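K.L.:
Fold the following.
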Amino acid sequence: MPVPKGTTSNISCLTSSTPGDVCTKFGVELGVPGYEGAAPHFLVLSREKKLIVAIEKLMETWGLPESSSSYALQFENGFFVTEGNRVSGVENGSVLRLTHSPALVVSQVIALLEENRGYSRLEELAPDPTFIYELLKVKGEAHLFRLILEDKTESSSLPSLLNSLFIIMTKDRSWWENNVETLFSRDILLKIHSHLITSTHEPLLIPSFKILITLIPLHYSLSFEIISIPDVLRYLKTDHTPIQRLSIAMINALFKNGSAADRRTIKKEMENQKARQLIVDHIINNPSKHTKEMNHELYLLQTLLLNQLKERMLTPVASQDQSALEKIKELRKRAFNTQSLDTPNTQPRTHRYNLDYKKLGFKNDVDPTQDFRETPPGTLALDLMYSFCNHHVDQYRKLILENSCRGDEHDCPFASASIELVKLIVGIVRIGEEPLLDQDRYYPMFFTHDNPLEEFFSICILHLNKTWQEMRATTEDFSKVMDVTREQINISLANVPSTLEEFKRRLKSYGEVQKAWAEEAKLRGEREGKAVDELKKIILPDIHDLVRRQRLNYICEGTQFPKYKEKSGRYVYVKLSPNHKTLCYGDWNEDGSTPPIEKLESKIQVSELKDLIFASSSQFSNSNNSTSSLSSATSRSKNRDSLEQLSFSIYTENGKSLDLVAPSQMSFDYWTDAINALLGRPLTSAEARRDTDKILSMEIKLKLLDIEGLVIPEEEPEIPPSPTDYDFEFQA
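P.N.:
Predicted coordinates:
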């Protein structure tokens, strides 16, 4: 086709007469196939003018046929320019391209797919939300499903087809969530899953894994029925790190979304396939596999496996629980089989049993089940005590006899200490808590044993007993011993031990902990004298102001908050205006992009702010004036406790509120700090305290550098008396 007229480079100014009109200056190249060779065009476009005005001007300049609805502008990355993204995307100096409209491009792609072609073109366009919208509007996804089922696609093109489907699913997730059960039939899932069974081709496996992982929470029952756990776990042996990570991610998704019975089935299957050993041999022992993404999946798996104990942890032992009674009897029997069972019956058996339970350290020697009524640790404490006595018989018996036969006040009460230790352990390793979204620190030692928590407890209870003896503690020192034990465990875990044996070796003695505490106290004393306290009072206001300004700058950048309402978009974007006078918010579902403040149409004036309320407070749950239904949505969620920890409401003077659920703990702390700052209140989050303490400590160190080695007196030195005369001044 010949090059159209008007091929010389020229300039068009499309502005308005409005005072203060904002214009954008950018270049446009002609990218319509068949019209190569046209000179670029320079546009000055007012923000008040619609894009269609610019397109019509370009069509006139280049002499293009058809109507303006057949053309659109594209960014350099291939995404279509829309009225929604032009303000944030089109900057002065940008170079755009005039091409066919999204609707026309979609029809062209579908035509290519009908001929079993165009897979790379589809994959290239799939990340663009505008293209996805047009594709779904004409039910283009049906063509993708047909191609997957017909199995006529060449093996070299199938990865592009599946990857395009995955990208489209993730870019418009809310649409798929509402239509998943009607779109994804059993046949389609079976077809995609078949690639995990028959293929070893990484480019094909990766999108297959990703599609199935995305579908698990949306279509769980069918996914759980179709996905073969052994076929997933065998990929742990591969050398390809992305495939290994995705296999663990799939197990995590099944674990997280399954019922208690399903989780037990998955755990049993993992044990049968020796998944733990595969993870250790092929991932943990290979440093090249330790990517941030892999570590996060291992952290999730560790958390989900440990959370299998949550039910036991939150279940108190009932007085008539026969299984629990048998375990308690076994604790007594293994400890006192010679003293209690073989002793002549000179006193009532019940009385002898009570004495034995008292020696074991139970508070209630008449009915020991009462000691396990508190939750946590509930039944879990009894389970771990029983495991210790069952798998470490000699060490258990030695521990009991050493403490029960001395008859002095320095006996360590095994049962009471164990129950308190289990309560301590579940807090440290976060049993029962939802996984953190941004955490990638896990403990490899928990993958090195078939029953890691049982073995972990056994090591800790033996070390607790050793610490008790080193401290020559009595029952009055119980809380002190537990404080030392907590410190010992935390210090050892801080080194991220690879095995339980390494954890055991790194446990500090009481003397080492005491020495570390003494040095810390000495250092703290040097920094907390009267003079240093006065210095802190001078420095602190500036630090508080610095942290406050940082928080306000953070919310000026804005945050994308997930929604938890059934009939709405996925996200709401909230940001503070640069002048700190207005909170702007609105729906925004484009991942990874920041909306211009003009696009956030809902506004709250800072001058109208009244209060900040957290989800944990009764005010939050009892409020009737809230403009959103977070409370009811949260109660429907499986992650209610986790959501409540990240939920807060911003109230205005007129009684309305903006209810938000932060995407992470850091975001929650920063936003609540910033709102408190706008309300003129102190910053109360743990993150604010950490930042303040860190900056204050650094400032104090810098201030004290010049007097290092000098002793700072507690009292101000006395001012010497005035001289008798000032003749020396004149003599000088």
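K.L.:
drop to CA atoms for contacts and neighbour counts, all remaining ones
P.N.:
Noted.
K.L.:
The helix or strand encompassing A417 packs against which elements?
P.N.:
Taking DSSP states H and E as the criterion, A417 maps to helix 414-428. If you count contacts as 3 or more Cα pairs under 8 Å, 6 or more residues apart in numbering; DSSP states H and E, helix 414-428 packs onto helix 379-391, helix 452-471, helix 478-494.
K.L.:
Please state the offset of the longest helix along the chain from the chain centre?
P.N.:
Ranked by residue count and defined by DSSP state H, the top helix of the chain is helix 530-557. Centre-to-centre, helix 530-557 and its host chain are 28 Å apart (Cα atoms, centre = their mean, to the nearest Å).
K.L.:
what comes up buried for that helix?
P.N.:
For helix 530-557, the neighbour count (16 or more other Cα atoms under 10 Å) marks 530, 532, 536, 540, 543-544, 547-548, 551-556 as buried.
K.L.:
Also stretch 288-298?
P.N.:
Using 16+ other Cα under 10 Å as the test for burial, stretch 288-298 gives 289, 293-298.
K.L.:
Which parts of the chain are strands?
P.N.:
10-14, 23-30, 41-46, 71-74, 95-100, 559-562, 571-576, 582-587, 602-605, 609-614, 647-652, 657-661 (DSSP state E).
K.L.:
among the ones you listed, which is nearest T241?
P.N.:
Of all the strands of the chain, the one in closest proximity to T241, counting by Cα to Cα, is strand 559-562 (30.2 Å).
K.L.:
That closest one packs against which elements?
P.N.:
For strand 559-562, the packing partners by 3+ Cα pairs under 8 Å, 6+ apart come out as strand 571-576, strand 657-661.
K.L.:
how about a cut-off of 10 Å?
P.N.:
strand 571-576, strand 582-587, strand 657-661, helix 665-678 (3 or more Cα pairs under 10 Å, 6 or more residues apart in numbering; DSSP states H and E).
K.L.:
could I get those as CSV with distance to L254 and mean neighbour count?
P.N.:
Shown next, in CSV, are the helices and strands packed on strand 559-562 (distance: least, Cα to Cα, whole Å; neighbours: other Cα atoms under 10 Å):
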stretch, distance to L254, mean neighbour count
strand 571-576, 25, 22
strand 582-587, 30, 20
strand 657-661, 25, 22
helix 665-678, 25, 20
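K.L.:
Buried deepest among the helices and strands packed on helix 414-428, which one?
P.N.:
Compared across the helices and strands packed on helix 414-428, helix 379-391 shows the largest average neighbour count, a mean of 21 (mean count of other Cα atoms under 10 Å).
K.L.:
how about this one, so we can line them up?
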Amino acid sequence: MPPPSDIVKVAIEWPGANAQLLEIDQKRPLASIIKEVCDGWSLPNPEYYTLRYADGPQLYITEQTRSDIKNGTILQLAISPSRAARQLMERTQSSNMETRLDAMKELAKLSADVTFATEFINMDGIIVLTRLVESGTKLLSHYSEMLAFTLTAFLELMDHGIVSWDMVSITFIKQIAGYVSQPMVDVSILQRSLAILESMVLNSQSLYQKIAEEITVGQLISHLQVSNQEIQTYAIALINALFLKAPEDKRQDMANAFAQKHLRSIILNHVIRGNRPIKTEMAHQLYVLQVLTFNLLEERMMTKMD
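P.N.:
Next comes the predicted model:
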């Protein structure tokens, strides 16, 4: 006889202990299940813990998402999102650089989870991250690696749409734009900086104005002449975003700059005729650029002559 549909069989892991095989009744409160799991390993304070997936993005399980658990799923007992957020908030500001780097790595991973992100943002986590970026202290050990994880965490947190992009400062924008305009910058930092600027432009008209003042078409086109297709893709995505948000007269200025900088031949030689296949996202961004430029030509064709 098959088990009732409300029962799912799972394995639950905890570091240094044998996994527990459990039949979870989906009608039972999650807190009650977590207490049973903690009791099985003699762990006090079950309210300090939660369950999350052991594989993939390792998302936290909530009352709202628990119905997604399937038979045979491997789960982990983990520190609750609120406690994890509090601990990481402290560790990201540690004077010990190894501790801070490890915290940033963990933060970059956990920030993709909306449950954790909500807790961290409520503790003013985004303000802390922006201040760390604004300080731009390059004398710190592990600076490039730490900055890359900081920018990753920032972007993941902002992508949940919990807070407005308009809260970022001009100092932060200038710092991010600076990473894009520098001739020699770590690839991970450049990639994330391009992605952050694109999101700012697409999500805020006021930020578009500020970014358009900081970034030139020439700087972005230079990133198309590299061998890294991800960097090329992010650069074209930012060009598209700026083109899309620009007022009509500015769009024509951008199109003129494209022609002066030989954008078409650069894309042809460095992207389309490159020694690697064009990935789906690159193909999409090239299509968007083509549509935007064609639309501009169509507008000019439809304009009546005086």
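K.L.:
that older thread, quick one: closest of the strands of structure 1 to E326 of structure 1.
P.N.:
Of all those, it is strand 647-652 that lies closest to E326 of structure 1, at 44.2 Å by Cα to Cα.
K.L.:
got the angle between that closest one and strand 657-661?
P.N.:
160 degrees (axes from the mean of the first three to the mean of the last three Cα atoms, to 10 degrees).
K.L.:
so strand 647-652 of structure 1 matches what in structure 2?
P.N.:
Using TM-score structural alignment, strand 647-652 of structure 1 corresponds to no residues of structure 2.
K.L.:
How far off centre is that strand?
P.N.:
22 Å.
K.L.:
do the same with stretch 149-166 of structure 2
P.N.:
7 Å.
K.L.:
Tell me the buried residues in that stretch?
P.N.:
Those would be 149-159, 165, for stretch 149-166 of structure 2 by 16+ other Cα under 10 Å.
K.L.:
how about S618 of structure 1, what's its match in structure 2?
P.N.:
Aligned by TM-score structural alignment, S618 of structure 1 pairs with nothing in structure 2.
K.L.:
again with S697 of structure 1
P.N.:
Per TM-score structural alignment, S697 of structure 1 is not aligned with anything.
K.L.:
Please report how far S697 of structure 1 lies from W671 of structure 1.
P.N.:
24 Å (Cα to Cα, to the nearest Å).
K.L.:
State the span of structure 2 onto which stretch 39-54 of structure 1 is aligned.
P.N.:
Alignment of stretch 39-54 of structure 1 against structure 2: residues 18-33, by TM-score structural alignment.
K.L.:
And stretch 100-114 of structure 1, by the same measure?
P.N.:
Going by TM-score structural alignment: stretch 100-114 of structure 1 matches residues 79-93.
K.L.:
now do stretch 554-568 of structure 1
P.N.:
Under TM-score structural alignment, the alignment places stretch 554-568 of structure 1 onto no residue of structure 2.
K.L.:
For the closest residue to L88 of structure 2 other than its chain neighbours, the count of nearby residues, please.
P.N.:
Closest residue in space to L88 of structure 2, ignoring its immediate chain neighbours: A103 at 5.8 Å, by Cα to Cα, 6 or more residues apart in numbering. Counted with other Cα atoms under 10 Å, the neighbours of A103 of structure 2 add up to 23.
K.L.:
Could you do R245 of structure 1 as well?
P.N.:
Neighbours around R245 of structure 1, by other Cα under 10 Å: 21.
K.L.:
residue contacts, it?
P.N.:
Residues near R245 of structure 1 by Cα atoms under 10 Å, 6 or more residues apart in numbering: 235-236, 283, 289, 291, 293-298.
K.L.:
Looking at structure 2, which of those residues hold up?
P.N.:
Contacts conserved in structure 2 for the contacts of R245 of structure 1, using both residues aligned by TM-score structural alignment, their matches' Cα atoms under 10 Å: 235-236, 283, 291, 293-298.
K.L.:
Which of the residues you listed fall within helices?
P.N.:
Mapping these onto helices (DSSP H) picks out 293-298.
K.L.:
Isn't K703 of structure 1 up against L535?
P.N.:
Yes: using Cα atoms under 10 Å, K703 of structure 1 makes contact with L535 at a distance of 8.9 Å.
K.L.:
from the middle of its chain, how far away would stretch 23-32 of structure 2 be?
P.N.:
For stretch 23-32 of structure 2, the distance to the chain centre is 32 Å (Cα atoms, centre = their mean).
K.L.:
What is the end-to-end distance of it?
P.N.:
Length of stretch 23-32 of structure 2, first residue to last, Cα to Cα: 13 Å.
K.L.:
What's the match for T214 of structure 1 in structure 2?
P.N.:
With TM-score structural alignment as the criterion, the equivalent of T214 of structure 1 in structure 2 is S199.
K.L.:
scratch that, L304 of structure 1 is what I was asking about
P.N.:
L304 of structure 1 maps onto L292 in structure 2, by TM-score structural alignment.
K.L.:
Could I get the contacting residues of that match?
P.N.:
The neighbours of L292 of structure 2, taking Cα under 10 Å, 6+ apart as the test, are 240, 243-244, 251, 255, 286, 298.
K.L.:
Let's see that with 7 Å instead.
P.N.:
Residues counted as contacts of L292 of structure 2 (Cα atoms under 7 Å, 6 or more residues apart in numbering): none.
K.L.:
Please report how far it lies from D159 of structure 2.
P.N.:
25 Å.
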